[in-house]
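>>> Just need the structure, nothing else, for what follows:
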Amino acid sequence: MKRRNFLSLLGVLGVGGLSAFGFQKLQKSKYWPNDNQFFNPCLDSKLPESLEKHEVILSALEGIDSTHMWDGHVHLIGLGDTDSGIFVNPNYQDVFELKKYIQFRFYLNASCVEPGISVDEAFVNRLKTLKWGRGSRVILLAFDYSYDEQGERLLDQTAFHTPNSYAAQIHKESPQHFEWLASIHPYRKDSLEALQQAVFDGALGVKWLPQAMNINPDSALCDPFYEAMVHWNIPLLCHCGDEEAVDGANIEAYAYGNPLLVRRALDHGVKVIIAHCASLGKNNFELFTQLMEEPRYEGLLFGDISAMSQVNRDDMLALKTVISRKEWHSRLLYGSDYPLPGIIPLISLKDLQAQELLTAEQVKVLAQLRQHNPLLFNFVLNRHLKVENQKLSPIVFHTRSFWTLGTRL
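All right, here's what the predicted structure looks like:
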């Protein structure tokens, strides 16, 4: 990207008024990507032999049973240019809504969609090629519409929608690659029926993003849904903390990211995975820690480590904490947040090295690997992160038993 174009982008993203000195300072900051590279070049997912057999990659697999490696946080996106039923809010395709438009273009670039075929098909095709361990699978996330408390759909306040039926279809067509989580808004009049159908179609859980979907997890409106989840023994993957990737349904909905609001689900007996360990935003990780330390929630409350190495996590304090607290590792679940690892500026390898979480040699290899395979990149990155002499234990990456049996082996 040329300097003048990047400066324009910074203005769109609210970093305007940069002097020459300010620009030089930004270039040296953690927000400036390695090798001045802003877009994923989408190289062949088949690695060059020198990279495939590099010690940094091979050592990441030591102690790992790849048949038990399931990536529990992979977004299923597209444009709805097939019969998928995917909906993308027109604001994300409107050049006059420049911030949203650029944001969505970054998502598509990170997904390496091929020109000449539909985006829906290209997204899935690329994902199939991203091998990250023999026998490993990814868990695709559906995404429901926003609804109000009367159960009416809020189309204008929905950023995007990926139907359960489409996620189930992709799983059915390629079960060796994909599992899936349903997304069902609890205020829907047919939420209980939709949950039953999702279970029959093989869903392994339910995904919510409360701020974007207008869900208050502490509302009594959720109680019948929680009871049904316990009946079907199906977990809830719930985004907590601040949200920057998807717009909220309304200003008030941003409060729905408070981790303490999931107590209602936990008290019903629902297994809850807090996405990203609530690591974004002021005090959210502290509230996640508070929940993790409540004895009554052991066996019910878990954390998803996806996105925790992204640059918007100040000083990587949350990431360093989950690595250091080995007693938590049996309650942590690996996820990549794909396609976000393919957005080059989102993960600053040089900053992770500066904070002594990675070595210079690891950074060099990871920078190359990301251009070929963001899924494998994210796995290798998380396997090598180290705080003093402590790394994330293999059990964090052995998630298959949790998703299929509800336990950690």
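
>>> contacts and neighbour counts: CA atoms only from here.
Noted.

>>> ok, Lys207 to Tyr226 distance?
13 Å (CA to CA, to the nearest Å).

>>> Could you confirm Leu7 falls within a helix?
Yes. Under DSSP: H, G, I helix; E, B strand; the rest coil, Leu7 falls within a helix.

>>> That one: how many residues sit nearby?
Leu7 has 17 neighbours, counted by other CA atoms under 10 Å.

>>> where does it sit relative to Lys25, distance-wise?
Going from Leu7 to Lys25 by CA to CA gives 13 Å.

>>> Next: Phe225.
Distance, Phe225 to Lys25, using CA to CA: 50 Å.

>>> Please say which of these two ends up with more neighbours.
Under the neighbour definition other CA under 10 Å, Phe225 and Lys25 were set side by side, and Phe225 has more, 20 against 12.

>>> Which element, helix or strand, includes the more buried one?
helix 223-232 (DSSP states H and E).

>>> Buried ones in that helix, by neighbour count?
By neighbour count on 16 or more other CA atoms under 10 Å, the buried set for helix 223-232 is 223, 225-229.

>>> Could you name the helices and strands sitting against that helix?
helix 191-200, helix 263-268 (3 or more CA pairs under 8 Å, 6 or more residues apart in numbering; DSSP states H and E).

>>> one more to line up against the first:
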Amino acid sequence: MKPVRLALLGCGTVGTEVVRLLHEQAADLAARIGAPLELAGIAVRRMGRDRGPLPVNPELFTTDPLSLIKRDDVDVVVEMVGGIEPARGWLVEALRSGKSVVTANKALLAEDGAALHDAAVEGRADLYYEAAVAGAIPLLRPLRESLHGDTVTQVTGIVNGTTNYILSAMDATGAGFAEALDQATELGYAEADPTADVEGFDAAAKAAILASLAFHTRVTAADVHREGITEVTAADVASARAMGCTIKLLCIASRGPDSTGADSVSVRVHPAMIPLSHPLARVGDAFNAVFVEAVAAGQLMFYGRGAGGAPTASAVLGDLVTVARNRLVGVRAASESAYAALPIRPMGEARTRYHISLDVADRPGVLAAVAGVFAGHDVSIATVRQGPAGGTDRPVGRGGDAVLVIVTHEATDAALAATVEDLRRLDIVRSIASVLRVEGGDR
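Here you go, the predicted model:
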């Protein structure tokens, strides 16, 4: 049969793996699809870059991606470039002209996925992006298709391998953040500029995509409350261990009532303590895992390598098989499901437990004064640990002061923020060493 012709945009780590797999698995892919996949061209930024011994004709390379996209003999565009522009313009052009798109561009999907979905409807083309979240883990398709007849209530995940490696190393060795980051960089888990990972931008983009699919609502990265892991200390990790917990950078997307009782969506990314009994607690190294809760299906767990050239290319090839099959039989996948259009719940209404570490004056009455502030904002205290300076098995403050480590019952984020602000005003509170959320346990 006539080949399905591909335009590949970008030939970096993932792109080169896509080319290699297309060559090595050509016969199997053709059998699964019903026609061979054939590269029509590869758009790159620099022609002279060493990409290793790729099994392609060098004449396929071009530095003009738009001309490649517009060619009549191109059926599917595979985008591995990343970023917002010019990728958005390229993909909108492809989709509007009826060419299906496979992309791993999480940043673009999280910022303006609506433009791509609208263009796909206009051009009656497929838009697939399994590789945009969690690499080779089959996650988006189950949310998009397998759970389409169910009601998803919450998605909780570890979706950034770099931060998971750093926090796992801190927990295993007692190292501080900077030391663990250096180790991650040396091993190739962290980029030279790790900001997108350690400040939570990467995870926030993925959280927006997951929430959009799970809750049939357009969610952008701007809707996601985001905090990174740069403020997590070795003391925080030790305190978590003493509670039978570990610290993970979590993306948490939930559906539920807002303060007025209306159905709404909350999406947040931040470090949190989770009990060691939670399924996500044992996800170590640079692995990813996502925990999905649905009304009928119950609890589901997806686990595997969330990044890397080969795992991500595996997800790209899976999407390619689907869109190529669709083109051969003259159908397209169902359009974006955003019918619910639920409002985004403010972060202040998010409810969870909290772990607060305070350096306080070591004198009588301190605990009562601090407890009074919590009570004034209707934040209930679950446990308190208090230790004077010099204790061998208790937390110690700076300069001879004492430390209070408080864990609350469930409260709103707004109430906790107001509590912390009032604590700062007390002359007996020297500093607030850390504030961490506690997720996944009894509330």
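
>>> Drop the TM-score for these two in here.
For these two chains in superposition, a TM-score of 0.31 is obtained (TM-score structural alignment, normalised by the length of structure 1); 185 aligned residues with a CA RMSD of 6.0 Å.

>>> returning to what we had before: which pair in the buried residues of helix 223-232 of structure 1 spans the largest distance?
Asp223 and Met229 (9.8 Å; CA to CA).

>>> and Gly303 of structure 1, which of the three is it?
Following three-state DSSP, we place Gly303 of structure 1 in the strand state.

>>> and it, how many neighbours?
Residues near Gly303 of structure 1, counting by other CA under 10 Å: 26.

>>> can you check Leu181 of structure 1 too?
The local packing of Leu181 of structure 1 (other CA under 10 Å) involves 31 other residues.

>>> and it, that one's in a helix?
No. Counting by three-state DSSP, Leu181 of structure 1 is not part of a helix but strand.

>>> so it sits right up against Ile139, yeah?
Yes. With contact defined as CA atoms under 8 Å, Leu181 of structure 1 counts as touching Ile139 (6.8 Å).

>>> how close does Leu7 of structure 1 sit to Ala20 of structure 1?
Distance check for Leu7 of structure 1 against Ala20 of structure 1: by CA to CA, it reads 11 Å.

>>> whoops, I mixed them up, Asn378 of structure 1
In terms of CA to CA, Asn378 of structure 1 sits 34 Å off from Ala20 of structure 1.

>>> With neighbour numbers in mind, choose between those two.
Using other CA under 10 Å as the criterion, Asn378 of structure 1 and Ala20 rank with Asn378 on top: 25 against 9.

>>> Okay, and the more buried one sits in which element?
Per DSSP H and E: helix 374-384 holds Asn378 of structure 1.

>>> Show me what that helix packs onto, helices and strands only.
With contacts taken as 3+ CA pairs under 8 Å, 6+ apart, helix 374-384 of structure 1 sits against helix 55-60, helix 360-372.

>>> just those: most buried one?
Most buried of these by mean neighbour count (mean count of other CA atoms under 10 Å) is helix 360-372; its value is a mean of 18.

>>> same for it, what does it pack against?
By 3+ CA pairs under 8 Å, 6+ apart, helix 360-372 of structure 1 packs against helix 55-60, helix 349-354, helix 374-384.

>>> Val74 of structure 1 is nearest to which of the ones you listed?
Checking these against Val74 of structure 1 by CA to CA gives helix 374-384 as the closest, at 9.5 Å.
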